[in-house]
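Novice: kindly generate the corresponding structure for this input.
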Amino acid sequence: MNRSGGDVGPESRWGGSALLRPGVLAFTGSIGPTDAHAHHGVQIMTATTSLTVLDDHGGRHRGTEVVVPADAPHRVEIGAQEGTVVFLEPESVAGRSAHLRAVHCGWTVTAALPSTGRRLATVVDGLIEHFVPGPTSVEVSQRHPAIEDALRLLPGLVAAGPVSGTQLAARVGVSTSRLTHLFTEQIGIPLRRYVLWSRLRMAITRVQAGDDLTSAAHGAGFADSAHLTRTTREMFGLAPSVLSRHVSWDLDSTG
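Specialist: Predicted coordinates:
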């Protein structure tokens, strides 16, 4: 959520390539200064030159690697011409680890993180491996049949509107509590958050195909374009203009 009441900054600078997968949004390109804001996603920034991020107490966090905890008011005072920005779902294992490290050890990271100059998906995978070494999810071949069924059903359910965990559990043949536990364990984020990320993916897909924001929002199961706008601002501190057709998107739905 933007705590300053104004726009989050020059989103038009966030061009180039972007990646969206359940629990992860990433951009690579230039990082511009922003207004003060806060967002639910844990934000990891790496750059070829030093960044300066101000927290709500006036503290400056300067370095080529900065992690902003979930829901922490901040602004980018000095950006970088070349960098990568990754938002992690704070309810995921990697997001929770990155959030806690920033809270307890400071926002400036001293260890070398995967950075620019590499394929964006590789950078994201490297960041997740850095914060959570070793396997963090069950291999696709080992997923419970109920989870496989749920993943097949969810795209249609998400596009149709609200998704009921109870109804989905009944359709895949397990209890609601069992589905909730299995989903978080094997996919990496809770079902309700997966549904929200899936809606964002659908909205971007529709914008890329030529829909206006209102049509894309309705097609992705949002109540209206205002609902989509609130969601992107709350999760990333960014306006839906980041869904621009001029951004090259990698829409990875595998998780």
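
Novice: going forward, measure contacts and count neighbours with C-alpha atoms only.
Specialist: Will do.

Novice: name the element Gly29 belongs to?
Specialist: With the criterion set as DSSP states H and E, the secondary-structure element containing Gly29 is strand 24-31.

Novice: please tell me how far that strand is from the chain's geometric centre.
Specialist: Distance, stretch centre to chain centre, for strand 24-31: 10 Å (CA atoms, centre = their mean, to the nearest Å).

Novice: show residues contacting it.
Specialist: Residues from elsewhere that reach strand 24-31, judged by CA atoms under 8 Å, 6 or more residues apart in numbering: 13-20, 79-89, 116, 120, 124.

Novice: which members of these are classed as buried?
Specialist: 14-15, 17-20, 79-80, 82-89, 116, 120, 124 (16 or more other CA atoms under 10 Å).

Novice: in the stretch 151-255 of the chain, which spans are helices?
Specialist: 165-172, 176-187, 191-208, 213-219, 225-236 (DSSP state H, counting those that start in this stretch).

Novice: ok, which of those helices comes nearest His37?
Specialist: Counting by CA to CA, His37 lies closest to helix 225-236 out of the helices of the stretch 151-255 of the chain; the figure is 9.2 Å.

Novice: buried residues in the closest one?
Specialist: 225, 228-236.

Novice: for those, which one is nearest Val68?
Specialist: Phe236 (11.4 Å).

Novice: look up the closest residue to that closest one, ignoring the ones flanking it.
Specialist: In space, not counting the residues next to it along the chain, Phe236 is nearest to His39; the distance is 5.1 Å by CA to CA, 6 or more residues apart in numbering.

Novice: on that earlier part again, as JSON lines, the helices of the stretch 151-255 of the chain with distance to Leu100 would be great.
Specialist: Formatted as JSON lines, the entries for the helices of the stretch 151-255 of the chain read as follows, by distance: least, CA to CA, whole Å:
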{"stretch": "helix 165-172", "distance to Leu100": "29"}
{"stretch": "helix 176-187", "distance to Leu100": "19"}
{"stretch": "helix 191-208", "distance to Leu100": "20"}
{"stretch": "helix 213-219", "distance to Leu100": "33"}
{"stretch": "helix 225-236", "distance to Leu100": "18"}
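
Novice: run this one through as well so I can compare:
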Amino acid sequence: MRWSGEFSFGQSWVAFRGRCGDNAFHRHATAQISVGLDGPVTIRQADNSVVTGNALFVRPGVSHQLEAHGAALLILVEPQAFVGRRLMSETEPQNVSRLPAELQRLIQTDGALSACIAALDDDEAFKLPMDVRLGEALTFIETSNGARIIERAANEVNLSVSRLRALAQRHLGISLAKWMMLRKLRCAAEALASGCTLAEAAIDAGFSDQAHLSRSMRQVFGVTPLSAAGAIGTEQAKHSISSE
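Specialist: Model prediction:
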């Protein structure tokens, strides 16, 4: 069975909504929310135990296989990000568990995919106001190219590299390196969606080669770059995907 649907990248998450296809046992560095849109979803673990429910939560690094009958919403979240920390603290400690009803109600299953977990992220207990210097440094990184980008961004806002990294961890909830990796993966997906080859997308996004891109995409999100070729950066440029 083929996968068919759409992707959206956030600052520390990626979401897929559509029909789920065949998948083997896999694990990834992100936490996973699985919400059935046409009925319950099932997560099978490596020991062959299963958990079934309308919305399930899989902790990072857990070997699992998704069994969805029809359409589903899948959200992969960096565990150190604000949403990830909230999910990790407000769900059961098991590797796979049913998502609590109060959290499930905060997930938007229709409408703009980019806003699917906006309500989950709206909790001041898990975040701080953005430091102005960090905001300026992130803008510099997003609009600049070349080597030693973090060092140059730190110099631009009169911070040491270590201080800039500390601010990123504190305010973004993930390390600056992970934030940059997510940005690169998003750029690669957009390049693929625009018609670039895998090799071209890898170079455009700053990866050493297509193998590096493929390895990074699988490690972070558990999907291949071609499966994420429909990823979007804005609501004005939606693309659907259909992959083996």
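
Novice: coming back round to it: what lines up with the residue nearest to Phe236 of the first structure in the second structure?
Specialist: Aligning on TM-score structural alignment places His39 of the first structure opposite His28 in the second structure.

Novice: try Val68 of the first structure
Specialist: That one, Val68 of the first structure, aligns with Val58 by TM-score structural alignment.

Novice: how close does its match sit to Cys116 of the second structure?
Specialist: Distance of Val58 of the second structure to Cys116 of the second structure, given as CA to CA, to the nearest Å: 18 Å.

Novice: quick one, which of those two is more surrounded?
Specialist: Shown here are Val58 of the second structure and Cys116; by other CA atoms under 10 Å, Val58 has more neighbours (25 against 20).

Novice: for that one, what are its contacts?
Specialist: Each residue near Val58 of the second structure by CA under 8 Å, 6+ apart is listed here: 31-33, 95-97.

Novice: and the residue mapped onto Ile189 of the first structure from the second structure, how many neighbours?
Specialist: In the second structure, the position corresponding to Ile189 of the first structure is occupied by Ile174, as judged by TM-score structural alignment. Counted with other CA under 10 Å, the burial measure for Ile174 of the second structure works out to 21 neighbours.

Novice: right, and Ile174 of the second structure touches Gln80 too?
Specialist: Yes. Under the criterion of CA atoms under 8 Å, Ile174 of the second structure makes contact with Gln80 at 5.2 Å.

Novice: and the match of Val68 of the first structure, how close does it get to Pro40 of the second structure?
Specialist: In terms of CA to CA, Val58 of the second structure sits 15 Å off from Pro40 of the second structure.

Novice: also Gly53 of the second structure?
Specialist: Distance from Gly53 of the second structure to Pro40 of the second structure, by CA to CA: 5 Å.

Novice: now Ile241 of the second structure
Specialist: Shown here: Ile241 of the second structure relative to Pro40 of the second structure, a distance of 23 Å by CA to CA.

Novice: not counting its neighbours along the chain, what's nearest His227 of the first structure?
Specialist: His227 of the first structure's closest residue in space is Ala217 (CA to CA, 6+ apart), at 7.9 Å.

Novice: how about the one you found, what's its partner in the second structure?
Specialist: With TM-score structural alignment as the matching criterion, the partner of Ala217 of the first structure in the second structure is Ala202.

Novice: do the same with Gly95 of the first structure
Specialist: Gly95 of the first structure maps onto Gly84 in the second structure, with residues paired by TM-score structural alignment.

Novice: contacts for the helix or strand where its match lies?
Specialist: Secondary-structure assignment from DSSP H and E places Gly84 of the second structure in helix 82-90. Residues external to helix 82-90 of the second structure that are found in contact with it (CA under 8 Å, 6+ apart): 31, 59, 77-79, 100, 120-121, 126-127, 172-173.

Novice: returning to what we had before: so how far does the strand holding Gly29 of the first structure sit from its counterpart in the second structure?
Specialist: By mean CA distance after the TM-score superposition for the first structure, the fitted strand 24-31 of the first structure averages 1.0 Å away from its aligned residues in the second structure.

Novice: relative to helix 225-236, how tilted is that strand?
Specialist: For strand 24-31 of the first structure against helix 225-236, the angle by axes from the mean of the first three to the mean of the last three CA atoms, to 10 degrees is 80 degrees.

Novice: may I have the secondary structure class of Val138 of the first structure?
Specialist: Under DSSP: H, G, I helix; E, B strand; the rest coil, the three-state class of Val138 of the first structure is coil.

Novice: that older thread, narrow the contacts of helix 82-90 of the second structure to just the buried residues.
Specialist: For those, a neighbour count by 16+ other CA under 10 Å gives the buried set as 31, 59, 77-79, 120-121, 127, 172-173.
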